[in-house]
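Peer 1: need coordinates for the below:
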Amino acid sequence: MRSITASAVLAVALVTSGCATLVDTPPAPVDAALREAGVPMASMSVVAYPMDAPGTGLRINADRPMAPASTMKTITAVVALDRLGPNSRGQTQLLAAGEIRDGRLDAPLVLKGGGDADLDWASLWSMLRELRERHGLRDLAGGIVVDRGLFNPARLDIGAPRFDEQAEFPYNVIPDALHLNGSLLQYDLAADARSLTVRPFPQFGGLAIDTSAVTLNDKPCKDWDDGWMPSRFEALPGGGARLTLAGEFPRDCRVTQSLNVLDRQWETAQALRQLWMALGGTLSGEIREGATPEGATLLVQHRDRPLAELLRPIMKASDNALARMLYLRLGAWAAQPGEDTRDAAARVVREWFAAQKIDTAGLTLENGSGLSRNERASAAQMAAMLRASARGAHGPELLATLPVAGVDGTLSRRMKGTPAEGRARMKTGTLRDVVALAGYVPDSTGRTWIVVAIVNDDQAMKARPAIDALVAWVAGR
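Peer 2: This is a model prediction of the structure:
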């Protein structure tokens, strides 16, 4: 009875005072939802206040560093918009390390990655075709150098520990500066009653896929990935490779899935060779990773979407790989010679917070996506960051990228039929033991509130209704 009575007092105080009160007791709907979930209030951190009155509203465990899950993407987005600018674009370049004579290049051709998030198979084909038709290049006699050196280290994926048991799935991709086709290849998996057949698209002639270790089961096709086990990639003499799949797969099931199961340099080399030959070119010499030779001449360039547009899939679909890419681009922009790109990105974020006079105590950054067991931020820090963004030059760009409650993105099915539907714009966060929301909520008078709510608990998923109840409570005020 004590918490319910306190919640009633909270509602009266906020209404009668015009939100001139700062309270630390949850509203009744939130309190009830937490009790239903069996999650203690101590596991929840909340900050909610009108944007024009930051010293009022609701604060519960506001300064406690919490695992923010994907709400961490708001920090990466806000700082990147401010430091890189909404028109910032990644790029991929083809450069010649020598002169083209009679359609022949005796020095290496360089494929240089520049954090281009949109470099897919079609884009690479288009770049190579431009090389053939505009520059008359036919014979790559000096081989090809693949330069991933924009980020330090260049291959963060090598030796990285698995985040979870599905490290090969798209949400777990660790990007590099080239990021060709998102470091993914599409596979058509089809099983009958006796065996599994796997066909990649596009097909690389040197790739053999071994499914002999896959056992068929009788689970529903929708649960096909429950029995997925890590695969094994092996490069073979002569340029070929073998991919060995393992685990279980349902009988009479067909699935199309993009996976990160090939060595990305082998995959890049296969794509370059296959596409170049299809365009009528010839290629001798090796395809290797390396640095761009000094004095190399730019021949062809591809650019991705402006940052303000790239943020839409990062925020609305919560794309981890693109968020990590953006974080690394932020680091590359500021890195000193030899500095780890991730350290440089963390430094830029802290400097931005300091410039906004936001305390960074307890703020812990790892990859900027929230797909981390180490990243931490308090609700108070995130609320202050969101307020600074809204009052800054690029607040409208951020607002346009956030999921809308009950309408799109990761909030498309949540808060329908509540006062928040179609109005609240918030970034979601979900991990095994984390649920969170952070963003902007207009109340019934049109006054915009900053709302951040984070739950860290073994039963966090059960507390999602409590967070939604908070947002609906604010929207209905």
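Peer 1: only C-alpha atoms for contact and neighbour calcs from this point on.
Peer 2: Fine.
Peer 1: how far away is Thr430 from Val455?
Peer 2: 10 Å (C-alpha to C-alpha, to the nearest Å).
Peer 1: give me the common contacts of these two.
Peer 2: Shared contacts of Thr430 and Val455, defined by C-alpha atoms under 8 Å, 6 or more residues apart in numbering, are found at Ala436.
Peer 1: neighbour-wise, which of the two wins?
Peer 2: Per other C-alpha atoms under 10 Å, whichever of Thr430 and Val455 has more neighbours is Val455, with 31 against 21.
Peer 1: one more, so I can put them side by side:
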Amino acid sequence: MWAMANRLRRQVVIVVGFCVMSSQVAAQQLPAELQQAWQNTKLSDSALSLVVKEVGGPTLIQHNATVPRNPASVMKMVTTWAGLSALGPEHTWRTTVYTQGPLSVDAQGSLQGPLYIKGSGDPFFSVPDLWNLLRDVRMRGVKNLSRVIVDRSDFGQVATDTYAFDGAGDRPYNASPDAMMVGFGASRLVFQPDPQNKKWVGFVDPPIAGMRVDNKVEWSNQRCPGSPVVNTQIKSAPNGTTVQASGTAAGSCGEFSVYRLTMGQEAFFNGLFKMIWKELGGTLAHDISAGKTPGNAQALVWHDSRSLADQIRVINKQSNNVMATLLLLRIGNQLNGSGATVASSENAAVRVLQSQGIDTSGWRIDNGSGLSRQARVTAQGLSQMLDVIWQSNYMPEFMSSLAIAGVDGTVRRRLRDDEVQGRAHLKTGTLRDARALAGYVLGSSGKRYIMVTMVNGEGTAAVRPFDDALVKWLAEQ
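Peer 2: Purely as a prediction, here's the structure:
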């Protein structure tokens, strides 16, 4: 009797061991409905990294968890958490206007000496913010400027070729970081319908001198099919910049806008400054130049940004690339000092994460946005980070930055079923050859789960139904 029982035990152990070793999604088998969803993707098992675990509890599913993969925009979770934990939710950026020594203005409103503007890389510094800052300068009696010097020394060489990643260098998602970035450096192209003449009237906002729209967008009488698609080409010349716009738009769509990068960040700021200063009744004798603020300069006026807690909501919910990179550079600047670069800031962020016990083996944060072919993380490391976040005092601030399933952000049109809508806080990642989804799911039992899924290679778009099925399954647990 006992001998038979021992033989049965050995057989069970052998069978279980074989199942674990031969399992396609190893560690613990996927539930049947998830196995079918994965098989339907027709993707190779080797392309997938997956971790599912209870918050602060056991791992439920694990596959290729230590393989470094490109997480696409899920990398923003890494950057925003490193920033939030290192700098704190109330951290702000200050953009300051200085004069050389105490303010000295003559009877005509002429400022003695240069006007300095020191940028700090505020990710959300806007055109209205710059207008208000310069209005404050005018309110202090300054009208005539001899020179304006822009100080970008918080950063080192960080400018990028906006066409390098995918050739779409005029698209705002490719914007280059800059310590004095305003409005992401993007121009708004506005198209107004003229029903009487059946044509579109185009103009650019802000109306920087030398900027014009060559509008060849054609009128259509069809029913509006959705947001019009406009093709653009940017033509730069010594006398200005021309945006050539083409395509077809239905008149029934009404007025619409598209955003484009029409010039480099430095040129955009210079043109914007001159436009606003002129609108405010000021004059500028010489051009704007780059330089450093002297030690004896006196702060005249300044603008404090929205808090970091507010800014990471934009970064993660809207998946804003350049804001993420500027946050990474801020980490480097605040931890290492002036002259921050992407490389030095990446090292600073990694040190922050490692100090929390997060395994960053094989990681490459790169520019911090995920808009990179070189970026790498592991599913295991990400799941560790999400566990650390949940135990942190800053968990509520971070959670509020993630997109809510079926409600807002990049998952507002996904996971709208009653059993899952509002029950998951997620970050998506999408590149041509990479898909990722990570975050927290609240199960019907009241348990909270961490999930990280990443797929790299050809045909990765096929993983979306599997990812959605995984979220729904967790919401039902």
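Peer 1: so after superposing, what's the score?
Peer 2: The TM-score (TM-score structural alignment, normalised by the length of the first structure) is 0.86; 446 aligned residues with a C-alpha RMSD of 2.7 Å.
Peer 1: show me the contacts for the nearest residue to Pro27 of the first structure once chain neighbours are set aside.
Peer 2: Counting by C-alpha to C-alpha, 6 or more residues apart in numbering, Ser7 is the residue found nearest to Pro27 of the first structure once chain neighbours are left out, at 4.8 Å. By C-alpha under 8 Å, 6+ apart, the contact set of Ser7 of the first structure is 25-28.
Peer 1: quick one: Ser7 of the first structure is in a helix?
Peer 2: Yes: checked against DSSP: H, G, I helix; E, B strand; the rest coil, Ser7 of the first structure lies within a helix.
Peer 1: among the contacts of Ser7 of the first structure, which two are most distant?
Peer 2: Largest separation among those by C-alpha to C-alpha: Thr25 and Ala28, giving 9.0 Å.
Peer 1: and for these two, which residues touch both?
Peer 2: Common neighbours of Thr25 of the first structure and Ala28 (C-alpha under 8 Å, 6+ apart) are 3, 7.
Peer 1: coming back round to it: in a markdown table: the contacts of Ser7 of the first structure, plus neighbour count and secondary structure.
Peer 2: A markdown table is the format used below for the contacts of Ser7 of the first structure (neighbours: other C-alpha atoms under 10 Å; DSSP: H, G, I helix; E, B strand; the rest coil):
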| residue | neighbour count | secondary structure |
| --- | --- | --- |
| Thr25 | 21 | coil |
| Pro26 | 24 | coil |
| Pro27 | 23 | coil |
| Ala28 | 21 | helix |
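Peer 1: need these in JSON lines (columns: distance to Gly338 of the first structure).
Peer 2: Output for those, formatted as JSON lines (distance: C-alpha to C-alpha, whole Å):
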{"residue": "Thr25", "distance to Gly338 of the first structure": "49"}
{"residue": "Pro26", "distance to Gly338 of the first structure": "48"}
{"residue": "Pro27", "distance to Gly338 of the first structure": "51"}
{"residue": "Ala28", "distance to Gly338 of the first structure": "54"}
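Peer 1: out of those residues, flag the one nearest to Ser444 of the first structure.
Peer 2: Pro27 (16.7 Å).
Peer 1: wait, Ala291 of the first structure touches Leu150, no?
Peer 2: No: between Ala291 of the first structure and Leu150 there is no contact under C-alpha atoms under 8 Å: 9.7 Å.
Peer 1: which one of the two has more residues nearby?
Peer 2: Leu150 (21 against 15).
Peer 1: can you give the contact residues for stretch 308-315 of the second structure?
Peer 2: In contact with stretch 308-315 of the second structure (C-alpha under 8 Å, 6+ apart) are residues 76, 80, 84, 88-92, 123-124, 320-321, 323-324, 397-398, 400-402.
Peer 1: neighbours of Ser372 of the first structure, just the number please.
Peer 2: 18.
Peer 1: test my guess that it contacts Glu366.
Peer 2: Yes: between Ser372 of the first structure and Glu366 there is a contact under C-alpha under 8 Å: 7.2 Å.
Peer 1: shared neighbours, these two?
Peer 2: Between them, Ser372 of the first structure and Glu366 share no contacting residue, judged by C-alpha under 8 Å, 6+ apart.
Peer 1: mark which of the contacts of stretch 308-315 of the second structure are part of helices, please.
Peer 2: 76, 80, 84, 321, 323-324, 397-398 (DSSP state H).
Peer 1: which helix or strand contains the residue nearest to Leu128 of the first structure when sequence neighbours are not counted?
Peer 2: Distance criterion C-alpha to C-alpha, 6+ apart; nearest residue to Leu128 of the first structure, sequence neighbours excluded, is Trp276 at 6.7 Å. Assessed by DSSP states H and E, Trp276 of the first structure sits inside helix 264-278.
Peer 1: identify all contacting residues around that helix.
Peer 2: Identification of contacts with helix 264-278 of the first structure by C-alpha under 8 Å, 6+ apart yields 125, 128, 180, 183, 204, 235, 282-283, 287-289.
Peer 1: quick one on the thing from earlier: any idea how far the residue nearest to Pro27 of the first structure is from Leu137 of the first structure?
Peer 2: 74 Å.
Peer 1: ok, back up a step: format the ones in helices among the contacts of stretch 308-315 of the second structure as TSV; extra columns: distance to Asn174 of the second structure.
Peer 2: Output for these, formatted as TSV (distance: C-alpha to C-alpha, whole Å):
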residue	distance to Asn174 of the second structure
Lys76	15
Thr80	19
Leu84	24
Asn321	7
Met323	11
Ala324	12
Glu397	27
Phe398	25
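Peer 1: after superposing, tell me the mean distance of the helix holding Trp276 of the first structure to the second structure.
Peer 2: Once fitted to the second structure, helix 264-278 of the first structure is off its aligned match by 2.3 Å on average (mean C-alpha distance after the TM-score superposition for the first structure).
Peer 1: okay, and the next helix or strand along the chain from that helix goes to which residues in the second structure?
Peer 2: On the C-terminal side of helix 264-278 of the first structure, the closest following helix or strand by DSSP H and E is strand 282-283. Using TM-score structural alignment, the residues of the second structure aligned to strand 282-283 of the first structure are 283-284.
Peer 1: from the rest of the structure, what touches that stretch?
Peer 2: Counting by C-alpha under 8 Å, 6+ apart, residues outside stretch 283-284 of the second structure touching it are 143-147, 274, 277.
Peer 1: ok, now with 10 Å
Peer 2: 109-110, 142-148, 274, 277-278 (C-alpha atoms under 10 Å, 6 or more residues apart in numbering).
Peer 1: where exactly do the strands run in the stretch 151-300 of the first structure?
Peer 2: With strands called from DSSP state E, counting those that start in this stretch, the stretch 151-300 of the first structure shows them at 185-191, 196-201, 207-217, 228-235, 241-250, 253-259, 282-283, 287-289, 297-303.
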